[in-house]
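1. Okay, predicted coordinates and the sequence, questions at the end:
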Amino acid sequence: MSQFYVDPNIAKASTISTDVYTSKAIFEAAKEKIFASSWQFIGSREIVKFNGDVQPFTLLENYMNEPLMLTKDTAGEVHCLSNVCTHRGNLISYKQCSKATNLRCKYHGRLFELSGKFISMPEFKEVENFPCEADNLPVLPLFNWGNLLFTSLHKKDEAPIYLSEMMERLHWLPLDEFVYRGDLSKTFDIDASWALYCENYLEGFHIPFVHASLNSALSFGDYTTELYAKASLQLGVSKDAANCFDLPKTSIDYGTNVAAYYFWVYPNMMFNFYPWGLSVNIVSPVAVNKTKVEFLTFMWKEEKYDKGAGSDLDKVEMEDEEIVHSVQKGIVSRFYQHGRYSVTRETGTHHFHRLLAESLNH
C-alpha cells in the first residue's frame, strides 16, 4: 500500500497520514504534485481595466513564488504571462502601469508585445536561429467567470473540471456586478498547515461546538455537503427566511432558505457566497506549519452586508484559527496517527483527503 491511502468507503476509512501536516519533504513535493497543476484564483478583471494596463503579481507568494503579470493589449484582450525575460531572467514589469504599448526589459532592452510575443533585441544580429518560439514570453491559460480570473502553471485539467458545478449552481448570479473591496479584505497568518485549515473548512460538524453565532443563524439539521470531481459545496440553510438569498425559480435551490453557499475548490480556494456578495478565501502555504489566508471581499448588495451567516466573519475566523492551531500541536503527538470520519458529517474532509492522496501518490 502506498504511503498515502484513504479508503474510498468513508465508513471504513481512516484519515490521511499526519506526514501531510508535518513533513518538510511532503510540503516541498506538494508544489509540483498539487499546486502547479491546479487552477488558482488571481483576482478580478478590474486589475487590468483599460487597454495598455499591466499588472505584475506573484502566484502563491512565499511558496510557489512564480512571477507573473496580467496585460490588456490594444485590442482589449487580457493575457496572463510569465514576468521573466527570456534573455537573462530579469523581471520585466516591476510595478503596475497603464497606457503601455509594449513590454521592455530594463536589463538589456529586449522588447515584447503585450501578448508576450518577442519583437526585438539589441546586439543580437549575429545570433543563429534567432528569434525562436522560446524567445516569446510563456503564455499561461486564462479562465474567467464574470469578473473572476483563474490560471494554472502546468494545466493538467481544464478549468471547468474545478469550477463548472459552482458556475452552474449559481448561473443566476450577476457576477459582473460584484466589485472588489480592498478596504474590506484582510490577510491572516495561521500557525498551522494549509491542509489542516482546508479540512476544518470542509465540514460543518464543528459549527455547534466552535461557532455559537454562526450556529444560531444556520439550521444544523439541514446543513448538507455535495461532492464534485475537484470541488465540494456546503449548503448553509437558515433557520428562518431572514437574511437569505432571493432565489429565482430557475435555481435548483428555489424554495429553500439558503443563507450561504460554501464552495471549496481543490486544493486551496474557498468561495463563500452570501446575500451581500462573495468572500474568496485563498489558502497559501508558507511553511510546514505556517499558512497565509487571504479574505477577498466582492460586494454585490451593500445594504445586506454583515448580516446573517455572512456576518462576524472575523470572529468566525478567530474561532477557526484557535482550533486549527490546537490541532497542529496535537497531530505531532507520538500517540496520534489516524482518526476516523463521521459518515454523515465529514464527507467533505474525506473527499479532500482522497484528492490529496491521489495527487501525492503520483
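-> Nice, thanks for sending it over.
2. hey, let's count contacts and neighbours off CA atoms from now on
-> OK.
3. in the stretch 251-362 of the chain, which spans are strands?
-> Under the criterion DSSP state E, counting those that start in this stretch, strands of the stretch 251-362 of the chain are mapped to 258-265, 269-274, 277-287, 290-299.
4. can you put those in TSV and add distance to Ser82 and mean neighbour count?
-> Formatted as TSV, the strands of the stretch 251-362 of the chain follow (distance: least, Cα to Cα, whole Å; neighbours: other Cα atoms under 10 Å):
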stretch	distance to Ser82	mean neighbour count
strand 258-265	24	24
strand 269-274	22	22
strand 277-287	20	22
strand 290-299	23	21
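5. now those in JSON lines, with distance to Lys125?
-> Shown next, in JSON lines, are those (distance: least, Cα to Cα, whole Å):
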{"stretch": "strand 258-265", "distance to Lys125": "49"}
{"stretch": "strand 269-274", "distance to Lys125": "47"}
{"stretch": "strand 277-287", "distance to Lys125": "44"}
{"stretch": "strand 290-299", "distance to Lys125": "47"}
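6. Tell me which of these sits nearest to Tyr223.
-> Tyr223 lies closest, by Cα to Cα, to one member of these: strand 258-265, at 10.1 Å.
7. Distance from that closest one to the middle of the chain?
-> 14 Å (Cα atoms, centre = their mean, to the nearest Å).
8. do the same with stretch 160-180
-> Counting by Cα atoms, centre = their mean, stretch 160-180 comes out at 14 Å from the chain centroid.
9. Ends of it, what's the gap?
-> Terminal residues of stretch 160-180 are spaced 23 Å apart (Cα to Cα, to the nearest Å).
10. Show me which residues of that stretch are buried.
-> Across stretch 160-180, burial judged by 16 or more other Cα atoms under 10 Å covers Tyr162, Leu163, Ser164, Glu165, Met166, Leu170, Leu173, Leu175, Phe178, Val179, Tyr180.
11. Put this next to the previous one:
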Amino acid sequence: MQQPTPDPDLASRELTCAFALPASFYVGTAADERDRRQIFARSWQLVAHATDVAQPGDHVVADLAGVPLLIVSGDDGTLRALHNVCRHRAGPLALCAGRRAKRFRCRYHGWTYALDGQLSSAPEMDDAEHFAVADIRLPEARVAQWQGLVFAALDDSPPFAHLVDGIDARIGPGRLDGYVLQQRVAYDIDCDWKVYVDNYLEGYHVPHIHPELNRMLDYRSYRTELSRWHSLQWSPLESAEELYGNGDALYYWLWPNTMLNILPGRLQTNRVLPRGPGRCRVEFDFHYPADIDDAARRAHDAAFSDLVQKEDVDICERVQRGLASGSYVAGRLNPLRESGVHHFHELLRSAYRVHR
C-alpha cells in the first residue's frame, strides 16, 4: 500500500527555526472537525469544581468532543463521568447541574438509572423478550480530581498524572483545595480556539495589547517553563493591595485548552471551548479562599480581568480575520518569547500526524 506523502507543515521543528501553524489549520469546517476528532476526543477537559459534586447526587453536565457526559457523585462516594445518553433511544438524563439527585430519569421515555449508571427501571418493557434491566448500564468516561478541580476524558488520552506532573511540587499539594467558586464569566469570540490559546501562551504581546497589565508584570523577568503536557508562564507581580498585592503571577496552560491563572489570593480557571469553525467560547471561573470574604477585592478583580479579556478578544478576532483573508503565510516564531506557542504547535502537529 502506498504511504501518504508527509505534510511539510506537520514536520517537527526546533524552536530556533520554527514557523507558526499555517492558516489552513485555523479556518474552515475541516480544521474544526480535525480538532474535535484528534484533539478533544483524546485529551482531558476541565468539567467542574469539586464543590459542584461534593455530595451524593450532586452533578454537572459536560460535552467532550460531542459526547454528552453527566459528572456525578455516587452514593458510594465515587465520582463518575457517565455518558448522558439513555441506552433506550439516546434521550438525555440530565439537562443541567443539580444537587442531591436520588436517580436520573430519561427525559424522553422515563427509563431510570441509579447514580452509578445502572438501569433500575424501564416502563412497560415487560413484553420485550431477552430484555433484563440488570444487563443495562451507562458507559463511563474517565474522571480525575486534582487541586479541587474535576477533569474528564474519553479513552484515548494520556494518564491524568502526566498532564499535571510537577505542578504540585511548584505550587504545593492541595494548595487550591480550599478555594471556592465565586463567579463565572463567559466570552463568545469570533476566532478559532487555537488563536485564543496561541495568544495566551506568550507574553510577547503584553506590552502592546495590555498596558495596565504590563505595568503590574516585570516583562524583563517574564519566563516560560515547558513540561510534556503543560507549560507555565510566570513573572513577579506588583499591584495595588485592593487588587492582588505583590507576589508571583503563575499562568499554567494544560493541554489542550485549560488555563489556571494563579495570583495572590485568587485562582481563575479558563476553558476554551470550540463553537464551530472560527468561533469559540471562553469560560472564566473565579475562585477565592473559603476563609476570606472580600467583596471589594473580588469586584476589582472582575473589572480588571474584564478589561484584559476585552483587549484579548479584540486582537484574537482581528487575527482570525487575518488568517481567513488568504494573505497570511506562516511566520517565524520568536525563540525568546514564543516557546510556549511552539510547544503547543508541536503537540498539535504530533496529534495531526497520527491522524494522517
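-> Received the coordinates, thanks. Just so you know, these numbers come straight off a predicted model, no measurement behind them.
12. re the thing from before, could you dump the buried residues of stretch 160-180 of structure 1 into JSON lines and include secondary structure and distance to Trp39 of structure 1?
-> Shown next, in JSON lines, are these (DSSP: H, G, I helix; E, B strand; the rest coil; distance: Cα to Cα, whole Å):
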{"residue": "Tyr162", "secondary structure": "helix", "distance to Trp39 of structure 1": "8"}
{"residue": "Leu163", "secondary structure": "helix", "distance to Trp39 of structure 1": "9"}
{"residue": "Ser164", "secondary structure": "helix", "distance to Trp39 of structure 1": "13"}
{"residue": "Glu165", "secondary structure": "helix", "distance to Trp39 of structure 1": "15"}
{"residue": "Met166", "secondary structure": "helix", "distance to Trp39 of structure 1": "14"}
{"residue": "Leu170", "secondary structure": "coil", "distance to Trp39 of structure 1": "19"}
{"residue": "Leu173", "secondary structure": "coil", "distance to Trp39 of structure 1": "22"}
{"residue": "Leu175", "secondary structure": "helix", "distance to Trp39 of structure 1": "19"}
{"residue": "Phe178", "secondary structure": "coil", "distance to Trp39 of structure 1": "21"}
{"residue": "Val179", "secondary structure": "strand", "distance to Trp39 of structure 1": "22"}
{"residue": "Tyr180", "secondary structure": "strand", "distance to Trp39 of structure 1": "20"}
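13. Helices along the stretch 201-350 of structure 2, start to end?
-> Secondary structure of the stretch 201-350 of structure 2 (DSSP state H, counting those that start in this stretch): helices located at 206-209, 211-216, 295-324, 339-355.
14. for the stretch 1-150 of structure 1, same thing?
-> 19-22, 24-30.
15. just those: most buried one?
-> helix 19-22 (a mean of 19; mean count of other Cα atoms under 10 Å).
16. which residue numbers in structure 2 go with that one?
-> Aligning helix 19-22 of structure 1 against structure 2 (TM-score structural alignment) gives residues 24-27.
17. ok, and what's touching the matching stretch?
-> Applying Cα atoms under 8 Å, 6 or more residues apart in numbering, the external contacts of stretch 24-27 of structure 2 come out as Ala31, Asp32, Asp192, Lys194, Val195, Pro277, Gly278, Gln320, Leu323, Ala324.
18. again, but for stretch 126-135 of structure 1
-> Identification of contacts with stretch 126-135 of structure 1 by Cα under 8 Å, 6+ apart yields Thr86, His87, Lys117, Phe118.
19. Over to stretch 105-124 of structure 1?
-> Taking Cα under 8 Å, 6+ apart as the rule, stretch 105-124 of structure 1 contacts 52, 71-73, 79, 81, 85, 87, 90-93, 101-104, 131, 135-139.
20. sorry, back to before: out of the helices of the stretch 201-350 of structure 2, the one nearest Leu149 of structure 2 is which?
-> Here helix 295-324 is closest among the helices of the stretch 201-350 of structure 2 (Cα to Cα), at 20.3 Å.
21. ok, the residue lying farthest from the centre of structure 2 to Ile315 of structure 2 distance?
-> Each residue of structure 2 has a distance to the centre, and by Cα atoms, centre = their mean the biggest one is for Asp127: 45.5 Å. According to Cα to Cα, Asp127 of structure 2 and Ile315 of structure 2 sit 62 Å apart.
22. what do you get for Asn214 of structure 2?
-> In terms of Cα to Cα, Asn214 of structure 2 sits 16 Å off from Ile315 of structure 2.
23. repeat for Gly326 of structure 2
-> 18 Å.
24. quick one: which of those two has more around it?
-> Just comparing Gly326 of structure 2 and Ile315: by other Cα atoms under 10 Å the higher neighbour count belongs to Ile315, 18 against 10.
25. What is the equivalent residue in structure 1 for that one?
-> Aligned counterpart of Ile315 of structure 2 in structure 1: Ile323 (TM-score structural alignment).
26. and what of Asp248 of structure 2?
-> By TM-score structural alignment, Asp248 of structure 2 lines up with Ala259.
27. so who does the nearest residue to its match once chain neighbours are set aside touch?
-> Among residues not flanking Ala259 of structure 1 along the chain, Cys244 sits closest, at 4.5 Å (Cα to Cα, 6 or more residues apart in numbering). Applying Cα under 8 Å, 6+ apart, we find Cys244 of structure 1 in contact with Ser238, Asn257, Val258, Ala259, Ala260, Tyr274, Pro275, Gly308.
28. Which single one of those is nearest to Asp222 of structure 1?
-> Out of these, the member with the shortest distance to Asp222 of structure 1 (by Cα to Cα) is Ser238, at 8.5 Å.
29. Number of residues surrounding the closest one?
-> Neighbours of Ser238 of structure 1 (other Cα under 10 Å): 24.
30. now do Leu360 of structure 1
-> Close neighbours of Leu360 of structure 1, defined as other Cα under 10 Å, add up to 18.
31. Kindly state which residue of structure 2 is aligned to it.
-> Using TM-score structural alignment, the equivalent of Leu360 of structure 1 in structure 2 is Tyr352.
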